[in-house]
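[1] Sequence first, predicted model second:
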Amino acid sequence: MIYDIAWSRYRHAVQVFGGRKMYKVLSLIALGVATPAAAASQTVYDTSLYALNVGASPADPAYARTVDAGNGTVTYSTGARVSAPSAFDTWQQSDVGGLGVVGITKDFAHDGNGSLVFGGTNAGSKADLVYYLSSPELLDSFGGASYDWYRSSVSGTASYLVPSLRILLTNNGQFGSLIFEPIYQGTVVTDDQWTHSDYNFQSQVWNSNGKLTNPTGNYTNSLFDWAIANPNAVVVGFSTGSGSGWSNNFAGAVDNISWRFGEVNTSSFNFEVAGVPEPTQWALMIGGFGVVGAISRRRRRAVAAA
């Protein structure tokens, strides 16, 4: 159901942005070809994320839950999730519910003053950040991806669970994803430590909704195996997130997400909290301070000489 909703939201994004872009996207998916997007390396600030109501209490409809009338207990469902409005070429919250949270904060700062933080309190907690491509690419043109991830020692869920990185795909009209998790690469998870992971055709990945042709065993195939079994698969986006069935609480983070198609068409994203000048801005400011100081010194000398 989650992936059906995601596919519906992607189609809605195509319709919203309509016109030539709609024709381009539909043509790319129909013909199985893609026009490479311009290479991009950018900072994503907390202020650029949509103000999302994720449900502050059980009285809030956005707080995903179901009530067992038989014994009065409350369980946390995977439905009733909230997402930001559909958009292309920008990071946006997706499928946030059950007291799952996602945001750019200073809690686990990395490579700057912030990072993309995920949290949850129970098995129903879920939170993702998604990026839809306005120009889809064939899966076989995928050149690789990477991200940095962090798991806090306050987490009570299974020790191998950390935020995943997913390739979002269409395949013969169906929407699915290939999910990269460090545990299936043999990576040892160390709490309170940032770890870098690379996602390539040798990586062990899996699909959770059955919309892709399964090569053999779902958790034992490489991305290469999936690409061979699904020759018409087209990459329509990427996502990262945590939760959905993760018992107990979780706290962690992601930063420095990147991917490429071909050899040089690379996109990379660093997540930061707004309000702190970038290094280039610091350089300009320091240079400006130097100019002001020089002018001030010349004025003092001129006054003394008079």
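    Nice, thanks for sending it over.
[2] Going by C-alpha atoms from here, please, whenever you check contacts or count neighbours.
    OK.
[3] ok now do residue 229, which residues does it touch?
    Going by Cα atoms under 8 Å, 6 or more residues apart in numbering, residue 229 touches 213, 214, 215.
[4] If we use 6 Å, what do you get?
    If you count contacts by Cα atoms under 6 Å, 6 or more residues apart in numbering, residue 229 has them with residue 215.
[5] do you know how far it is from residue 221?
    Residue 229 is 11 Å from residue 221, where distance means Cα to Cα, to the nearest Å.
[6] and if you look at residue 46?
    Residue 46 is 36 Å from residue 221, where distance means Cα to Cα.
[7] Likewise for residue 75?
    34 Å.
[8] try residue 174
    Distance, residue 174 to residue 221, using Cα to Cα: 20 Å.
[9] one more structure, for comparison:
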Amino acid sequence: MKRSVALATGIALLSSVASAQTVVVTPAAPQGWGANSLSGVGAVGITTTQARGAGGGAGNGSLELTGTGSGDRTRFTIGTQAQGGFGLLNQLSTLSFDWYRSSSSTASAWHVPVFRILVADPGNAITYREIIWEYDYQFNSGNNTAPTDAWQNDVNLLAGNWYTNAALNAGTCSSLYGNNCLSYPDNWGFSSAAYVLGFSIGTGSGWSGSFQGFADDVAIGFGNGPVTRYDFETAAVPEPASLALLGTGMMMLLAMARRRV
């Protein structure tokens, strides 16, 4: 009986490691992510400037975004052309990331890394649409100055306000952006068939001055399915927790094998 329990425990521990959803994104293995710029200025890439790991632990990199001048729309994107995309928009249940603004930035005090969702909606007249999260959209008025020189961890984007460049019959959530500003999950004006084609982190647009910011630990999940965390590193780093579980599981299985000999 004890052997059966130990065997089951060892297998369960190994299975939990195998099903872990942290994906390490590196320049050599981008895992579907890529850089692009709609304005031709600015830069985005994985660097060691603000190195950290998944969950804010030890690591060797993070995503760095820099730019100078108005209209910069540099971004780092993951997308898919598969039918149904990553999943239905109305099933998006987890969406968060960590961000950091450097005090060296001279851009507007509210400017931090921007998060976008690209949506395809076969049940709507406007087939493709981008919805955008920015720090500034979270304030109707008052102090919207962003913290600097400190990571803002696990920022829950689904609890915030978003902007789209097409009116979607949504209620007003910001005096600055009127009916184009949306709150999740209030339908967002999409049909039930709308699905997610991609996600991106960028520098936004319509600003001036210089900007340096960072992002990491992007968490994405749909419905009751697993949550995938994307950890930006300059090189692959095994997760300490996963290594510990792997070691424990293997030791238990090895012990069982020795007893049978």
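    The structure has been received and is ready for your questions. Here the structure is a predicted model, which is why all the values come from computation and not from measurement.
[10] picking that back up, between residue 174 and residue 221 of structure 1, tell me which one has more neighbours.
    Counted by other Cα atoms under 10 Å, residue 174 of structure 1 and residue 221 do not tie: residue 221 has more neighbours, with 17 against 14.
[11] which residues touch the equivalent of that one over in structure 2?
    For residue 221 of structure 1, the aligned position in structure 2 is residue 182, judged by TM-score structural alignment. Listed by Cα under 6 Å, 6+ apart, the contact set of residue 182 of structure 2 reads 161, 162.
[12] with structure 1 superposed, average distance for the helix or strand containing residue 182 of structure 2?
    Under the criterion of DSSP states H and E, residue 182 of structure 2 resides in strand 181-183. Compared with structure 1 after fitting, strand 181-183 of structure 2 deviates on average by 2.4 Å (mean Cα distance after the TM-score superposition for structure 1).
[13] residues in structure 1 aligned with the helix or strand just after that strand?
    As assigned by DSSP H and E, the chain's next helix or strand after strand 181-183 of structure 2 is strand 195-202. With TM-score structural alignment applied, strand 195-202 of structure 2 matches the range 234-241 in structure 1.
[14] count of residues packed around the counterpart of residue 146 of structure 1 in structure 2?
    Using TM-score structural alignment as the criterion, residue 146 of structure 1 maps onto residue 96 of structure 2. Applying other Cα under 10 Å, we find 20 residues neighbouring residue 96 of structure 2.
[15] what sits against residue 96 of structure 2?
    154, 155, 156, 157, 218, 219.
[16] Kindly recompute the last result at 7 Å.
    154, 155, 156, 157, 218, 219, 220 (Cα atoms under 7 Å, 6 or more residues apart in numbering).
[17] Repeat that for residue 45 of structure 2.
    Contacts of residue 45 of structure 2 by Cα under 7 Å, 6+ apart are 63, 64, 65.
[18] Buried among those residues? Need that as a selection in ChimeraX.
    Buried residues within those, by 16 or more other Cα atoms under 10 Å, are selected in ChimeraX with:
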select :63,64,65
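[19] how big is the offset of the helix or strand hosting residue 96 of structure 1 relative to structure 2?
    Following DSSP H and E, the helix or strand that holds residue 96 of structure 1 is strand 91-97. Its aligned residues in structure 2 lie a mean 2.4 Å from strand 91-97 of structure 1 after superposition (mean Cα distance after the TM-score superposition for structure 1).
[20] roughly how far apart are residue 116 of structure 2 and residue 224 of structure 2?
    22 Å.
[21] Between those two, which is the more surrounded one?
    residue 116 (21 against 10).
[22] can you tell me how far the more buried one sits from residue 249 of structure 2?
    Taken as Cα to Cα, the span from residue 116 of structure 2 to residue 249 of structure 2 is 39 Å.
[23] And residue 27 of structure 2, by the same measure?
    Using Cα to Cα, residue 27 of structure 2 is found at 31 Å from residue 249 of structure 2.
[24] and those two? which has more neighbours close in?
    residue 249 (23 against 16).
[25] ok now do the residue lying closest to residue 112 of structure 1 once chain neighbours are set aside, which residues does it touch?
    Distance criterion Cα to Cα, 6 or more residues apart in numbering; nearest residue to residue 112 of structure 1, sequence neighbours excluded, is residue 272 at 6.6 Å. The contact partners of residue 272 of structure 1, by Cα under 7 Å, 6+ apart, come to 43, 44, 45, 46, 104, 112, 113, 114, 115.
[26] Just tell me what the fifth one corresponds to in structure 2.
    Using TM-score structural alignment, the equivalent of residue 104 of structure 1 in structure 2 is residue 46.
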